[in-house]
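Engineer: how would this look folded up:
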Amino acid sequence: MVCSAPFRSCSAPSVRGTTAGDTSEANSFPRGCPAGAGHEEWQGTTLRLRPTSPAADHSSHAAETGDRMYISRQIIPFFPGGTRGHPRAGRIHRTRGSRTMSMLAASGVGAAALTISALALARNSGKSGEEVAAGDRRTPRSVSVVIPAHNEETTIAETIRSCRAQTHPLDQIIVVADNCSDRTTEIARGQGAVVIEGRGGSKASAQNLALPHITSDAVVALDADATLSPDAVELMMGTLRGGRAGTCTSARPKDTSTVYSQYRTLYHAIANGWVRPLQDRLGRQLVLSGMSNCHRTDVLREVGGFPDDNITEDFNLTWTLHRRAQPVGFTPKAFVYTQEPASLSEILSQMHRWTAGFAQTMVRHRTPLMDVASLIVVGTQVVDAALGGVAICSLPRYLARHGCPRGLLTWWSPLWAAVMLSSLGVAVRQLGWRTTAKCLPGWVAMQGLTGPLIAWWLFREWVLGRHLTTWTGRHGCRPAITPMPRGRKAVLAAGGLATAALLGVLRAAPGHDPSAAARRRRLPG
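Structural biologist: I've put the predicted structure just below:
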């Protein structure tokens, strides 16, 4: 190995440098020459490094860490100005800094893997309308709408009007007034809807109250604070006629007036234009969103209606259909316009419910084990969610280590940047550049806040075994989280003790030098 750094001439005053196991006078070197290199190795202004003995080689840890660490321990201390004087010091510190960057780089792996896999493994899980019509099931033609509502007097009239404006005729518009204490029932009847009053206790229970009253071939489930585009039902019925048992619309907030609606606008645009179409190519939609979905009535009754044994009925129903080999699909040109949360606590509560419901559904249905497509769809979501959240948490440490200006410029990875630019390109195509530019700051801010929280909620559900069972919203319930099971506590405690014991063994292993590692961490740069 050759170090091409210029030194003062070889006639410089010498100092005594010794290596382990060798204290002879032969180890006097010109000032600036590191211990372990003989006089005969000086060639002009080029220093050729070669340990003079196996002991010297061991003292420099070259046998353990290679020539790069040899430079770090032997050359750098002899350079005026420390590491800044050595031409390879920058390379050393860039290598060390990249350890933090690697987490952010990995956070784009999920999106890249989903894209590549969907293009490589694409399959059509539906049949043509003619094939279905020739089969043993009738092609769905009639449809009804079910709207579960809890104290929705401010929005229910607009929701019903959007249903009446549909280009496809509706058999019934049924509003399930679930434990309402306001004028929701009165307003819904005034709009001509069939009203069922009850105390379902959950969104799924409220929807199931309407099932016995439905005689249509298909049923649309619609949130009481959402509205449909005029052709939404017609387009979704077209998807069902193409062989799907269920489908859902694209989602878009009604306005972009708050940071929360701006965040959701970009979030939904990227999902509508990138993620959901790729999941459709794999035949595995992650979720037929409960904001607006449509199912064949006979299939819905076969699976027992809307499942009520999970905190999110839409995740649970979607994967119930997957397990029963019932094809589902996405209807991208149909839109539902949603009313977004107006406060931080409300949006975090909603996202907590969605994340917990996703985690509980994945365990209940063992979704990654169903097939390759399921593993890809679920795995890519988890990788990006978990690693992205951890990467955001690592940013303060990275900035403290490298300084704010330099850290902000070097924290990004090429893969993450490519995914980010691709996401913005999809958003511009969906929304236009003006709306995208308006929503971008809110999206970035909320991504930075919710990323670590999502990672924590997944950790609590899957690792700690603490499950969210109720949430603020319907009936004004407080969030309820189950305690950690005793068996899980014992397993985690045993795992912690085993990890501590392993670390102790590694630290006591021959050749381990904690002080040397600490000196390397303290190198300036």
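
Engineer: Could you use CA atoms for every contact and neighbour count after this?
Structural biologist: OK.

Engineer: Distance from the chain centre to stretch 444-454, please.
Structural biologist: Stretch 444-454 has its C-alpha centroid displaced from the chain centroid by 10 Å (C-alpha atoms, centre = their mean, to the nearest Å).

Engineer: Just the buried positions in that stretch, please.
Structural biologist: 446-448, 450-454 (16 or more other C-alpha atoms under 10 Å).

Engineer: Then stretch 389-409?
Structural biologist: So, applying 16+ other C-alpha under 10 Å, buried residues of stretch 389-409: 389-392, 394-395, 398-399, 402, 407.

Engineer: what sits up against that stretch?
Structural biologist: Stretch 389-409 is contacted by residues 97, 100-101, 103-104, 107, 411, 448, 450-455 when judged by C-alpha atoms under 8 Å, 6 or more residues apart in numbering.

Engineer: where's that stretch relative to the chain centroid, distance-wise?
Structural biologist: For stretch 389-409 - counting by C-alpha atoms, centre = their mean - the centre lies 20 Å from the chain centre.

Engineer: With stretch 158-165 instead?
Structural biologist: With C-alpha atoms, centre = their mean, you get 35 Å for stretch 158-165.

Engineer: again with stretch 169-177
Structural biologist: With C-alpha atoms, centre = their mean, you get 36 Å for stretch 169-177.

Engineer: One more: stretch 218-238?
Structural biologist: 28 Å.

Engineer: repeat for stretch 299-319
Structural biologist: So, by C-alpha atoms, centre = their mean, the centroid of stretch 299-319 is 24 Å from its chain's centroid.

Engineer: To check against the first, give me the structure of this:
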Amino acid sequence: MISLTAGLTGLSWLIAAPFLLLFGIFIMEVAAGIFRTGKDMGDLTSSREKPLKIAILIPAHNEASIISRTISALISDVPAETKILVVADNCTDDTPSIARAAGAAVVERNNSELLGKGYALAFGRDALAMDPPDSVIVLDADCTLGKGSAVKLAHAANRLSVPVQATNLIHSASIASPVVQISNFAMLMKNLIRQRGMTRLGGAALLTGTGMAFPWSIFADARLSSGDLAEDLALGINVTKQGNTPVFLESAGVSSGAAAEEDTLVQRTRWEHGFLTTARVQALPLVISGLRTWSRPQVLLGLHLLVPPLALLFASGFTLVITTGLLTLLGASPLPFLILSITLTTAATATIAVWLLEGRRTLSASALIRIPFYILWKIPVYLKLFGGSETRWIRTRRSGEKNSSGSVDE
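Structural biologist: So this is what the prediction gives:
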């Protein structure tokens, strides 16, 4: 007969073991990605190469307030022969005419049933197919490519014959609310530090939906037409399974302005529900498939998907530390509690180290101490998962547009 102590100890290990794995993956990625090395995939594409036919594909739904600025920034930086194609997707404003006046080619799509960026990209691809480019760069309408990044991305994709992802970060003013700053720091952890770490370990870069380039040979057959909330993540998984492992080009950058606090919650709900839904279906099959085929990129991508978003990871870890601590008081072995506590502390220390090295411009010290409140602010996002994941595509409101109270964000 199993003693009470043995039963409590078994329960404590059962609780601790999965999160020991998740925190172990997180710590491994952060440790591999925390330091800059000065080496980048861009070094492989910096030599003089023949000019390429480059197309920049911009899906745009009611982007009249910003589309001219986005196109103007591109025109000032890319070669004159670059084709900038705006897909005006179900627009009810002046996006098409403004985009044409700014110097872009425009195709208009109207389909009230098939909604989402993936469908817009497929529509744009059909238009490009009449005169295919060598490389296609996908850019969200509210994003800006860093100087020279478009050419770097296009040449890297063409030379390596795989998708290439730029560093995708969100920038906010120093006066932004702590919630927005912390959310943007979480994005830096995901899209720079863990992205850098995973690719250094031999994994696949995550495609983030903007600032990503494809050779036409891959883009022409890519599975774009989907209504997935995380269509970019699903696209990266598909091309990795096909052996076309995406690479991370850190020296190329793409950025966007932060949403207001009200819209940040909507944005994070969509992103994180999409991530968690995709991870639930894809993570373990990727690991198993990667082990069966000896594919390191698939294994590491699957392991990466097992790790929940930052706030959920730490909130869950802290809750389980308390739970295993209570089980210890009831008679369980203290070992699960101690190991989980040490692991959680290590992960928190690694996160603070990232903030010291890379994150202070994104997250102020005064906002840093508000992280516990940020986790509480995120609870509604995760509670919605129990009532069903967010399945609607919801466009994030842009600067200058009215919010729900009727006022205008600056």
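
Engineer: TM-score, when you put one on top of the other?
Structural biologist: In this superposition the chains share a TM-score of 0.72, using TM-score structural alignment, normalised by the length of the second structure; 363 aligned residues with a C-alpha RMSD of 4.5 Å.

Engineer: Just send the contacts of stretch 389-409 of the first structure back as TSV, with distance to L211 of the first structure and secondary structure too.
Structural biologist: What follows is the contacts of stretch 389-409 of the first structure, written out as TSV (distance: C-alpha to C-alpha, whole Å; DSSP: H, G, I helix; E, B strand; the rest coil):
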residue	distance to L211 of the first structure	secondary structure
G97	59	helix
T100	53	helix
M101	52	helix
M103	47	helix
L104	47	helix
S107	42	coil
W411	53	coil
G448	41	helix
T450	36	helix
G451	38	helix
P452	39	helix
L453	36	helix
I454	34	helix
A455	37	helix
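
Engineer: Skipping adjacent residues, who's closest to whatever residue of the second structure lines up with I196 of the first structure in space?
Structural biologist: Counting by TM-score structural alignment, I196 of the first structure lines up with V107 in the second structure. Distances taken as C-alpha to C-alpha, 6 or more residues apart in numbering place V87 nearest to V107 of the second structure, at 5.1 Å, with adjacent residues excluded.

Engineer: The one you found belongs to a strand?
Structural biologist: Yes - assessed with DSSP: H, G, I helix; E, B strand; the rest coil, V87 of the second structure lies in a strand.

Engineer: residue in the first structure matching it?
Structural biologist: So V87 of the second structure corresponds to V176, using TM-score structural alignment.

Engineer: So what's the residue count around that match?
Structural biologist: By other C-alpha atoms under 10 Å, the residues close to V176 of the first structure number 31.

Engineer: quick one on the thing from earlier: kindly reformat the buried residues of stretch 444-454 of the first structure as CSV containing distance to R460 of the first structure.
Structural biologist: What follows is those, written out as CSV (distance: C-alpha to C-alpha, whole Å):
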residue, distance to R460 of the first structure
M446, 21
Q447, 20
G448, 19
T450, 15
G451, 14
P452, 12
L453, 10
I454, 10
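
Engineer: which two of these lie the greatest distance from each other?
Structural biologist: For these, the farthest-apart pair by C-alpha to C-alpha is M446 and I454; their separation is 11.6 Å.

Engineer: Quick one: the strands in the stretch 51-200 of the first structure, in order.
Structural biologist: Taking DSSP state E, counting those that start in this stretch, the strands of the stretch 51-200 of the first structure run over residues 143-149, 173-178, 194-198.

Engineer: Identify whichever of those strands lies nearest to I214 of the first structure.
Structural biologist: Among those, strand 143-149 sits nearest to I214 of the first structure (C-alpha to C-alpha), with 7.1 Å.

Engineer: Check the gap between the residue nearest the centre of the first structure and L453 of the first structure for me.
Structural biologist: By C-alpha atoms, centre = their mean, the mean C-alpha position of the first structure lies nearest to A385, the distance being 1.9 Å. Look at A385 of the first structure and L453 of the first structure: by C-alpha to C-alpha, to the nearest Å, they are 10 Å apart.

Engineer: And for L209 of the first structure?
Structural biologist: 35 Å.

Engineer: before we move on, what about L119 of the first structure?
Structural biologist: Distance from L119 of the first structure to L453 of the first structure, by C-alpha to C-alpha: 31 Å.

Engineer: got it, and L300 of the first structure?
Structural biologist: L300 of the first structure is 34 Å from L453 of the first structure, by C-alpha to C-alpha.

Engineer: again with Q381 of the first structure
Structural biologist: 15 Å.

Engineer: do A508 of the first structure as well
Structural biologist: Distance from A508 of the first structure to L453 of the first structure, by C-alpha to C-alpha: 37 Å.

Engineer: And for L468 of the first structure?
Structural biologist: 14 Å.

Engineer: Which strands and helices lie in contact with the top helix by length along the second structure?
Structural biologist: If you go by DSSP state H, the second structure has its longest helix at helix 261-293. Helix 261-293 of the second structure sits against helix 178-188, helix 231-241, helix 296-306, helix 371-386, with contacts defined as 3 or more C-alpha pairs under 8 Å, 6 or more residues apart in numbering; DSSP states H and E.

Engineer: Could you single out the nearest of the buried residues of stretch 444-454 of the first structure to P54 of the first structure?
Structural biologist: P452 (48.4 Å).

Engineer: in what helix or strand does the nearest residue to that closest one once chain neighbours are set aside lie?
Structural biologist: Sequence neighbours aside, G389 is the residue nearest to P452 of the first structure in space, at 3.9 Å (criterion: C-alpha to C-alpha, 6+ apart). In the assignment (DSSP states H and E), G389 of the first structure maps to helix 372-402.

Engineer: Good, wrapping up.
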